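Colleague: Sequence first, predicted model second:
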Amino acid sequence: MYGSQNHKRMLEMFEKELGRDRDDGFEIEPDVPSGDDNDNDNDEQQSNQPPKKRSYRRHTQHQIQEMEVFFKHCPHPDDKQRKELGLQLGLEPLQVKFWFQNKRTQLKVQSEREENEFLKAEIEKLRSEMNRYKEAISNTTCHLCGTPATVGEMSYEEQQLRLENALLRKEIERLAEDATESHTNISSTQTSNQLVVSRSVDVGNGKYNINNGMVGEAYGGNGELVRSIQLQGVEDKRKIVELAVLGMDELTKLALANGNNLWLPNNNLNTEILNEDEYVRHFPRATAPKPLGLRTDGSRESVVVIMNHINLIDILMDVNRWSSMFSGVVSRAVTLKVLSTGVAGNYNGALQVMSAEFQVPSPFVPSRENYFVRYCKLHVDGVWAVVDVSLDSLRPAASGSSTASRTQRRPSGCFIQELPNGYSKVTWIEHVEVDDKMVQNIYKPLVDSGLAYGAKRWVAILQRQCERLACSMSSNMPTGNLGVIMSVEGRKSMLNLAERMVTSFSTSIGDSTIHAWTSLPSNGPEDIRVMTKKYNDEPGSGRPTGVVLSTVTSFWLPVPPKRLFDFLRNQNSRSQWDILSSGGIVQEMAHIANGHDPGNCVSLLRVNSPNIGQSNMLILQESSTDITGSYVIYAPVDMAAMNVVLNGGDSNCVALLPSGFAIVPDGSGPNGGPIPDLLSGGSLLTVAFHILVDSVTNARLALGSVTTVNTLIKSTVERIKVAVIPNIT
């Protein structure tokens, strides 16, 4: 009895030590075979026999080493393998079986012990992290009021905002890294102050007084602008990236907003205007106290254009192509810094710091100068967005710009969605805070209505220009009246020449920091302004060499814009207002349609004048119209140079000095409301001439030249009034 109890006590002690290393050579013969084996050894143990006393045998070192080697390759030997191994080592098969069983148990216990230690360490780590989170949550304060808050007190909207903040923070960090890398790459190939300018600017050396027989000379350039807005380093770049990301987020929400009262319908203009109260409620972080004297102007417009979305993105991100396409509203544009070029192969993530002036085609409406970052992003496949975000907060106070304090640009831009067959849907948003006190009274209704600077004007120009580009890129000769144009190359060359003429005219008739208009004394109601420009001899520039005198005036006519446009563009009525063709026969030699509206076209006119010196004069003319305004622009051209163009040659060989007309609605109808189209109401007409008065660049401008140009524009204005206003006295 005593021996049996002692045996049990020894067995329990041994089982406690089962996890220890038992490679000391001892072997235990258990009463019951292990369940891990699939052996049929029941005949070796008789259940009706009394339990045998366990025997302990020490294996030799050689036996242990051999079984260890065998165990690595086969931890579960079968009967045959146990017999062979027993014969080889001088052991019974049952001894071999027990050793392998004990070895497997040992490894299992050892593995479980290691896993337990690892899990204990993980539990301690999680417990420590949980304690830190508890402490952080207990110290959480509201980011608006500063009072303590808990997660349970957060609204669903606040949780969503925090999630958005996290996503925006990641995007800011990514763009900041891209901007740093891109700036490093760009700096290796160009100096930090190098600019990309949309069009060359001829800079004069001074300003003249009309009392001395001279008039204002074109001045300006980009020197003052660059000095006033140089970036101050990495910190400024990070601020720019943050503003761009937040601006893109705001533009996306504004573009996709539907049914939440952010946008209110404007039935007069068939467009949408921004609800300021709802805007402040939806974007509390984006709004700041509006400077005194500024009014908010926000509008949204959608349109389908005939242009692939990728090509449209390429135009918007190229300062030259963008300013040329929107030359009617963009008078000057400069890329100051490229922070990121985007991913390889497209503009996704591209960041450009830019400055631009936006204009109405009249010197009587001050231009709007903006300093901003342009950010392009691919939202989903086939959907892009381009946003402009103001950087005026980074501009030093003493910038020297007369217009810097008059305009603040909120996130504005466009959402572009791919459509089948090369079309795109564009949703345009314009949102500014502006001081319009300097706008002359006759233009105030137009500016206030949104037809001057709003989203409707941008999409109207975009739609018309896309039609123009589609016509110019067509490889098939149309069946219309092409006249003397005999090839596709000749048609394209003529369209390129007309585009240069339109861009030159459109960017030279408005108010701008690079224009120095001088008012002439006038006995009539019109305010006539003049300016001189000096052009040096630059081959291929497309400009004549010498001193050019520009003169412009704007006035109101009680005639619908459509009627006035048709009168000015028709060659049959040209002799009624054009002094140079007065008494002559005007013949259209070539005609190229530029869109669905018959008023959008390019023409080559021949004037057969009875004056021998004016015989066979050629005039290149382009007329264009949309719901927000119309242009009739023309320039005399040399016949020999024009023949080169008609045969498909380089259009830059033709020197141009464009003149013409810009027509916009007067902005007020019979009941004082805005005019939604060009078919009714009155018109605001701008007349502009550019005349070469001397072929010597350093020549002084004679007062007689100013008098002649003054007489020319007054006579043209009077002729137009007599022709279009019935019963004029």
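Modeller: Received, thanks.
Colleague: hey, let's count contacts and neighbours off CA atoms from now on
Modeller: Noted.
Colleague: Could you list which residues are in contact with the residue nearest in space to the middle of the chain?
Modeller: Residue closest to the mean C-alpha point of the chain, counted by Cα atoms, centre = their mean, is Val386 at 2.4 Å. Residues counted as contacts of Val386 (Cα atoms under 8 Å, 6 or more residues apart in numbering) are Met248, Ile313, Leu316, Arg374, Tyr375, Cys376, Lys377, Gly413, Cys414, Phe415.
Colleague: After whatever helix or strand Glu171 lives in, which helix or strand is next? Please name it.
Modeller: When secondary structure is defined using DSSP states H and E, the element that contains Glu171 is helix 156-187. Once helix 156-187 ends, the next helix or strand along the chain (criterion: DSSP H and E) is strand 196-197.
Colleague: Find out how far that following strand is from the centre of the chain, if you would.
Modeller: 17 Å (Cα atoms, centre = their mean, to the nearest Å).
Colleague: which other residues reach whichever helix or strand comes after it?
Modeller: Of the helices and strands lying after strand 196-197 in sequence (DSSP H and E), the nearest is helix 223-228. With contacts defined as Cα under 8 Å, 6+ apart, helix 223-228 is touched by Asn193, Leu336, Arg395, Pro396, Ala398, Ser399, Gly400, Ser401.
Colleague: For ChimeraX, write a command that selects the buried ones of the residues you listed.
Modeller: In ChimeraX, a selection of the buried entries from these looks like this (16 or more other Cα atoms under 10 Å):
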select :336,399
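Colleague: Need the contacts of helix 223-228 in a markdown table (columns: distance to Gly667).
Modeller: Compiled in a markdown table, the contacts of helix 223-228 are given as follows (distance: Cα to Cα, whole Å):
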| residue | distance to Gly667 |
| --- | --- |
| Asn193 | 42 |
| Leu336 | 36 |
| Arg395 | 34 |
| Pro396 | 36 |
| Ala398 | 36 |
| Ser399 | 34 |
| Gly400 | 33 |
| Ser401 | 29 |
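Colleague: here's the one I want to compare it with:
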Amino acid sequence: MEGHGEMGLIGENFDSGLLGRMREDEYESRSGSENFDGASGDDLDAGDDQPQNKKKKYHRHTPQQIQELESFFKECPHPDEKQRSDLSKRLGLENKQVKFWFQNRRTQMKTQLERHENMILRQENEKLRAENSVMKEAMANPICSNCGGPAIPGQISMEEHQIRIENARLKEELTRVCTLANKFLGRPLSALANMALPSPNSSLELGIGRNGIVSGSSNFGMSMPMGFNMGDGVMGTPPTHSGMTHSGMRSPMGMMGNDAQQERTMLIDLAIAAMDELIKMSQPDCPLWMKSSEGGKEVLNHEEYARSGSPFTNPKPNGYVTEATKETGLLIINSVALVETLLDADRWTEMFPCMIARAVTLDVISSGMGGSRNGALQVMHSEIQLPSPLVPVRQYSVLRFCKQHAEGVWVVVDVSIDIGRNTANGNPYMSCRRLPSGCVLQDMPNGLCKITWVDHSQYDESAVHQIYRPLVNSGLAFGAHRWVATLQRQCECLAILMSTMPSEDPTAINQAGRRSMLKLAQRMTDYFWSGVCPSTACKWDILHISNMGNSDMKIMSRKHQDNSGESTSIVLSAATSVWLPVSRQRVFDFLREARLRGEWDVLTGGGPMQEMVHIPKGQSLGNSVCILRGNNASNGNEGNVLYLQDSWTDSSGSMIVYSPINMQSLNMVMNGGDSSFISLLPSGFSILPDGHSNNNCVGTSNDGSGNGGSDNNDSGGCLLTAGIQMLLNNLQTSKLTMESVDAVNALITCTIQKVKDALGVA
């Protein structure tokens, strides 16, 4: 045969160059490229009268005939009579010639396949012989698995001796793994008996030595049937220099080998203990909680907690105080979707934009098992903020552990990774730590989810300003109530954004425009928080000015880059907080009302403003993104001032943020265009309860609305934070001047005074 016949049957090992002669019944053929004038093969016609002992002449087919026959053979190795007749007419061959060619071709193919199979069998045989030789050599010189020295077999054979040692070791490891998996997953041991273990060579290996001691160099690595993907580096990520992670932060697990495995075991044990404690504390009518006399909220009974035998009742560091809160509510989201959000640092930050300044996943110990998040365990770093320059940002490095407690019930727990290591007093940079905290999620009918949130933290009270200590101590600042209220409001906003109900207003913004507007408003709000609560998310230079009259004023600066990436100016930010003897609801209604804006905003020229665009974010009228237009601009050009304003309110607080915006950018965003390049200069207010008893009675609604029911009971005082950002064009020196600092200080002081005068505060 001159063609190779690419059959695709046995891949690259197919012997397509085999052209040996085959003899059968004293007739010869040349691998299908040649044929005879008479009968051949194993399929002779019984009616042939030709003598069987007469050797026929060769008939060499042309290359075109061979190509046609090979092509047909690929499609149909066993042609019928009609197909052979068609081929013979088309190729100018006799019917028998075509028939014999296919017979010989099939015989040749069979021979090739047999040769290939024989070759594979020979290779396997040689491999088995080599392994047998190695095993014989090992048996001739046995090594004790315990001491590493020569083994001295006794009355039993060497094979039985080795098997007994191996079985004893495996029983120890299986007992430990089953116990740990039972606590970790909440499954009975019988369920693990039928669980298939992964291959010992997989990346799930966790070397567990005898007597429960973790061994980094164990020769008997057993795979964990729990979904732990330990990886090859530190905590499942590639090792970095000096324990630094990809985020630029020092990982608490910056170690290798035996120390790394011991660290993993400690973290797993800590996560399991934290999960057990959270489940116990989240139970209804748990004796660890009691109703407070002020507002009826559930507060931790510290005496009962100390007697509970919890492993987290160790003495807190010097100067620390404890806050523990519990809150229950309904969410417009299902439990699985919320679990995915909590385990993704970026999505978690987006769900709590006013609370989380920055979040990053440091290490992933386990991403879950069975394609779900059950058993997911990771190390996260987060910075939690309260919108005031007088309360420092809380930085946590926690273990986040997720477990499916039952069908439709998920539990997510956080716990600081340094709990139980007595490192708090020796770490001057740590001002807070998180005891077991988190949420229990239970799916409810109609797509709702019941959430029970527990927050248990310890913090250094001396870092908090005096006027904010009642709010922080009450748990309203960083506690469960604020987490649930924020989550309810965000879920409601997402539900409204996803709705596609047609509007009868021809001027209404389409779905793409609404999304673009909300995205721009969120970016504006993030910029505002960064200028009020300095964190690592945005680099600001804090200015320490000793001769400033208001010591509670925080002034910071940063360089501003235009679209070309060049620093051409400086942004100056000033923020301060004051207490007002006015209800939070009244202050919020006054500041967000466009018609009253001229009473406090000196940049509008003292005139009212008009609301041009209104995009709702919730059932409350105050939860919206708006475009405001000035009707009496200071320069005399009517309608020349445009503001993008974002506002929201719930039972935990209220916020109003605004920024100037030009008409060209506004039109582009309203049409669904990209808003990422639009420059923003945000200013605004946050309004929080003051934490006193007559202000703590505001509860979280259970209807999933996120409005906290009503703020009608929100009497007493509130804490008002005002922040202003100014752009200073200083192209020549690119330096701040004292005149600029005095100007921004005077502007924010004047704004607060105008708010007080308008509200009748002396």
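Modeller: Yep, that arrived. Computed from a prediction, not measured in an experiment: that's the story for all the values here.
Colleague: Overlay them and tell me the TM-score.
Modeller: Once superposed, the chains reach a TM-score of 0.67 (TM-score structural alignment, normalised by the length of structure 1), with 535 aligned residues with a Cα RMSD of 3.5 Å.
Colleague: Now go through the contacts of helix 223-228 of structure 1 and say which are in strands.
Modeller: Counting by DSSP state E, the part of the contacts of helix 223-228 of structure 1 found in strands is Leu336.
Colleague: Can you tell me what Val336 of structure 2 aligns to in structure 1?
Modeller: Residue correspondence, TM-score structural alignment: Val336 of structure 2 in this structure matches Ile310 in structure 1.
Colleague: Just give me the mean distance for the strand or helix carrying that match relative to structure 2.
Modeller: Ile310 of structure 1 is part of helix 309-316 when elements are defined by DSSP H and E. Superposing on structure 2 places helix 309-316 of structure 1 at an average distance of 1.6 Å from its equivalents, by mean Cα distance after the TM-score superposition for structure 1.
Colleague: residue range for the helix or strand following that helix in structure 2?
Modeller: The first helix or strand that comes after helix 309-316 of structure 1 along the chain, using DSSP H and E, is helix 319-325. Aligning helix 319-325 of structure 1 against structure 2 (TM-score structural alignment) gives residues 345-351.
Colleague: and the matching stretch, which residues are buried?
Modeller: Quick answer for stretch 345-351 of structure 2 (16+ other Cα under 10 Å): Ala345, Trp348, Thr349, Glu350, Met351.
Colleague: got it, and stretch 438-452 of structure 1?
Modeller: For stretch 438-452 of structure 1, a neighbour-count test (16+ other Cα under 10 Å) marks Ile442, Tyr443, Lys444, Pro445, Leu446, Val447, Asp448, Ser449, Gly450, Leu451, Ala452 as buried.
Colleague: Identify the residue of structure 2 aligned to the fifth one.
Modeller: Using TM-score structural alignment, the partner of Leu446 of structure 1 in structure 2 is Leu471.
Colleague: State the three-state secondary structure for that match.
Modeller: helix (DSSP: H, G, I helix; E, B strand; the rest coil).
Colleague: Next, find the distance separating Thr507 of structure 2 from Leu518 of structure 2.
Modeller: Here the criterion is Cα to Cα, to the nearest Å. By it, Thr507 of structure 2 lies 18 Å from Leu518 of structure 2.
Colleague: cool, and Ala140 of structure 2?
Modeller: Taken as Cα to Cα, the span from Ala140 of structure 2 to Leu518 of structure 2 is 76 Å.
Colleague: And those two? Which one has more around it.
Modeller: When Ala140 of structure 2 and Leu518 are compared for neighbours, Leu518 comes out ahead with 20 against 10, by other Cα atoms under 10 Å.
Colleague: in structure 1, what residues pair with the longest helix seen in structure 2?
Modeller: Ranked by residue count and defined by DSSP state H, the top helix of structure 2 is helix 95-140. The counterpart of helix 95-140 of structure 2 in structure 1, counting by TM-score structural alignment, does not exist; no residue aligns.
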